[in-house]
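Student: return atomic coordinates for the entry below.
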Amino acid sequence: MTNFHKTSPTTLPERRETGRPSSWDRYLSVLEAQRIPENQRRWYMVRAEAFVAFVKPARMTEVESEQVVAFFHRHSLEQSLSDWQFRQMVEAVQLLVIDLADNRACRSLDWDYWKEAGQALAVDHPTMAQAVHPEALVSALPRYQASADQHEPLKTLAHSLRARRYSLRTEQTYVDWCHRFILFVRPKRMQESSAQDVEAFLAHLAVERQVAASTQNQALNALVYLFKEVLGRPLADLQFGRAKRPPRLPVVLSRDEVRALLAELSGVYGLMARLMYGTGMRLMECVRLRVGDVDFGNGRIVVRDGKGGKDRVVPLPERLVEDLKRHLQDVRGLHEGDLAVGAGTVYLPDALARKYPNAPQEWIWQYVFPSSRLSTDPKLGKLRRHHLHESGLQRVIKAAAMQAGIAKRVNSHALRHSFATHLLEAGYDIRTVQELLGHADVSTTMIYTHVLNRGGVPPVRSPVDEL
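Tutor: Predicted coordinates:
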């Protein structure tokens, strides 16, 4: 493949009509076979050319996975590439090294991690938003949809929620619903709105928007808080009862389906999926896990700041110990590389960084599942490596379920549901499962008793099977 160094693909090469096609001709054929849009092929070739120059004079069949990772690391420091451009770069190199050159040494590289885990966290992501003043987040709402004076109640609302230690998700959700309410009653000012306007808005959500009962109740909670705590006018005369939320059974995978799903997952995302099924952690609890919270000595994981701001302890699956240790070795190498270029810090909550100035660089505070790219902190302008974006794991799990032929609505939360159900099937008492899941009320955990196969109880046999 030496002729990669003899031609340049900065513009799409003319195909040779006679003779043996060049390596760039064959690479272009790979792009066509993978149905890469024609208007993007030139950029794929530009990314591939940059990689060829990086590893020169090595042939593509001789490239080691460490060289590929070094190339990605170099570009992870650049802030000029957008999320989709970084992903395009990884795909371009994968098509070059694996599909075209059939490089066996690089097949074991975690390509999905580099493609999916490079998505940067937006400023309004809950992890990032903690470092941003709540009023600044409200100011980021589209100005064309509401005048500046209409934003003042929203700023007061966000400030009140942050002061009372509501979760960032709740803060964002309440501000969003109140913003929608402002648009609904416009041109009437917020201070002039009444309980009748709230009733009309909630009816609009149910009739016109056809939202779920839980969504309608969420909007009602936001408006009740707004009128009581911000406007000082509690909705005492509201003639709108809460929508009745019908009980929904969780999606639970059988043990065979769990095995089939996990067999389709490998690398970092495979480890995360196994950890979620093995511990019952929620999606965000898993992606926000820090090194110091993994206790190998006592065989447990401390889940910090879970739903409701509570901490809890879950067992560390013995089968995952060695995989997790190897993964942390790779993460440590990544962290040391970041420190060498003046980065290597993470965000710490609750002003811990001011109390312990060196803590953001310490190993125990690093994320177990870091992003494949560095990001610029919106407040301080520092380069940080945040945790990977949760949407990457969600996409990979959904794709793996389709690949495994599982005809269910499989998502990351199905692993948590399966964890709870399989524990109850194994004979663990419901209070133990409640504590492991972090439920405040055992009635929430009781939902899993409706979907488990009770040991010692004969299953109900359908009459049609008796014919």
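
Student: every contact and neighbour count from this point should use C-alpha atoms.
Tutor: Fine.

Student: any chance you could map the strands in the stretch 151-300 of the chain?
Tutor: For the stretch 151-300 of the chain, strands defined by DSSP state E, counting those that start in this stretch occupy the ranges 294-295, 300-303.

Student: so how far is the last one from its chain's centroid?
Tutor: Strand 300-303 sits 20 Å away from the centroid of its parent chain (C-alpha atoms, centre = their mean, to the nearest Å).

Student: summarise which helices and strands it is packed against.
Tutor: strand 294-295, strand 312-315 (3 or more C-alpha pairs under 8 Å, 6 or more residues apart in numbering; DSSP states H and E).

Student: before we move on, the earlier item: winner for burial among the strands of the stretch 151-300 of the chain?
Tutor: strand 300-303 (a mean of 20; mean count of other C-alpha atoms under 10 Å).

Student: contacting residues around that one?
Tutor: If you take C-alpha atoms under 8 Å, 6 or more residues apart in numbering as the criterion, strand 300-303 is touched by 281, 285, 289, 293-295, 311-316.

Student: now the second one, please; I'll put the structures next to each other:
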Amino acid sequence: MESFHQRTDLENLDNAQIAAFLDDIAVRLRVSSSTQRQALNALVFYYREVRQRDDLQLGDYQRARKSRHIPTVLSPEEVQRLLPEIRPPYQLMAKLQYGAGLRVAELISLRIKDIDLSRGQIHIHAGKGNKDRVTLLPKSLQEPIARQIESSRELFDYDRRQETPGVYLPPALSRKYPKAGETFPWHWLWPANDLSTDPRSQVVRRHHMHPGSYQRGFHQGVKKAGMTKRVTTHVLRHSFATHLLENGTNIAEVQSLLGHKNIETTQIYLHVRTQRSEMLTSPLDHFG
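Tutor: Now for the predicted structure:
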């Protein structure tokens, strides 16, 4: 903001001058609405909390436009080509992410108690927006996931023999049930091979697999599969939603499975789905 106003005494700017800066980053720099909102929050904190100004009124400024990007989606055939090229254990993780529509953070932080093999469900706790939801556990993955649970149990039993501190728990739960982290239901589905220092408490314990490890294994598979699209792990979640809609699943049900707050967020997948029953034909294909 110093360079925009060409002055250093920012504490003396009036409402119009502050709003002019928000206008500029939206109109000239074309930042996203979330970036402009971050700038607004920072300015409000600075002037109200640091400078103790009670005259701040920033309602009149140009809002940045919300961008709507069409997500990258793999076809079912591309998913079938990609998954075999991902090496274990990342292959099972990728299959579960696609089959259940999970975010990476949700996938790697799954605990044993979150898997309901008998009902074919996965319980997501404190997902994006701190919301809980239930999503699908594919039938084809029930046996592999059961084996993964037993693999996790081996590390759990080893930690108990070594008297390793229990796994991380949310603070409120840790206060109420301090020993819950030493029980198997709270153990990670994808535990890390090595112990690490918890940066929050400095306790050396077993954490879940680092997301970077999964993402590196995934991208190696993408390279081996020769994918020409820009494929990230999140593309599996996009593909899950799109393929459900293509198969006739109600959009409200897809919204629930994904954990979207607003159905408008889910509707973006309507723009990339293929109407398999009424395949649209390019006019070029009508030429003889």
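
Student: pull out the buried residues from the contacts of strand 300-303 of structure 1.
Tutor: For the contacts of strand 300-303 of structure 1, a burial check counting by 16 or more other C-alpha atoms under 10 Å picks out 281, 285, 289, 293-294, 313-316.

Student: want to throw the strands of the stretch 151-300 of structure 1 into a markdown table with distance to residue 462 of structure 1?
Tutor: What follows is the strands of the stretch 151-300 of structure 1, written out as a markdown table (distance: least, C-alpha to C-alpha, whole Å):
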| stretch | distance to residue 462 of structure 1 |
| --- | --- |
| strand 294-295 | 47 |
| strand 300-303 | 43 |
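
Student: for residue 215 of structure 2, what is the corresponding residue in structure 1?
Tutor: Alignment note: residue 215 of structure 2 maps to residue 394 in structure 1; criterion TM-score structural alignment.

Student: my guess is that match contacts residue 411. True?
Tutor: Yes - under the criterion of C-alpha atoms under 8 Å, residue 394 of structure 1 makes contact with residue 411 at 6.4 Å.

Student: helices along the stretch 151-288 of structure 2, start to end?
Tutor: For the stretch 151-288 of structure 2, the helices defined by DSSP state H, counting those that start in this stretch occupy 171-176, 211-225, 234-246, 251-258, 263-266.

Student: could you tell me where stretch 287-307 of structure 1 falls in structure 2?
Tutor: Per TM-score structural alignment, the counterpart of stretch 287-307 of structure 1 in structure 2 is residues 108-128.

Student: ends of the matching stretch, how far apart?
Tutor: In stretch 108-128 of structure 2, first residue to last residue: 14 Å (C-alpha to C-alpha, to the nearest Å).

Student: also stretch 68-86 of structure 2?
Tutor: Rule used - C-alpha to C-alpha; the end-to-end distance of stretch 68-86 of structure 2 is 30 Å.

Student: residues contacting residue 415 of structure 1?
Tutor: Taking C-alpha under 8 Å, 6+ apart, one finds 252-253, 273, 276-277, 280 in contact with residue 415 of structure 1.

Student: of all these, which two lie farthest apart?
Tutor: Largest separation among those by C-alpha to C-alpha: 252 and 273, giving 14.6 Å.

Student: related to what we said a few turns ago, ok, so of the buried ones among the contacts of strand 300-303 of structure 1, who is nearest residue 199 of structure 1?
Tutor: residue 285 (36.2 Å).

Student: roughly how far apart are the closest one and residue 360 of structure 1?
Tutor: 19 Å.

Student: out of the helices and strands packed on strand 300-303 of structure 1, which comes closest to residue 330 of structure 1?
Tutor: strand 294-295 (15.6 Å).

Student: quick one: the closest one to structure 2 mean distance?
Tutor: For strand 294-295 of structure 1, the mean deviation from structure 2 after alignment is 0.7 Å (mean C-alpha distance after the TM-score superposition for structure 1).

Student: elements contacting that strand?
Tutor: Using 3+ C-alpha pairs under 8 Å, 6+ apart as the test, strand 294-295 of structure 1 ends up in contact with strand 300-303.
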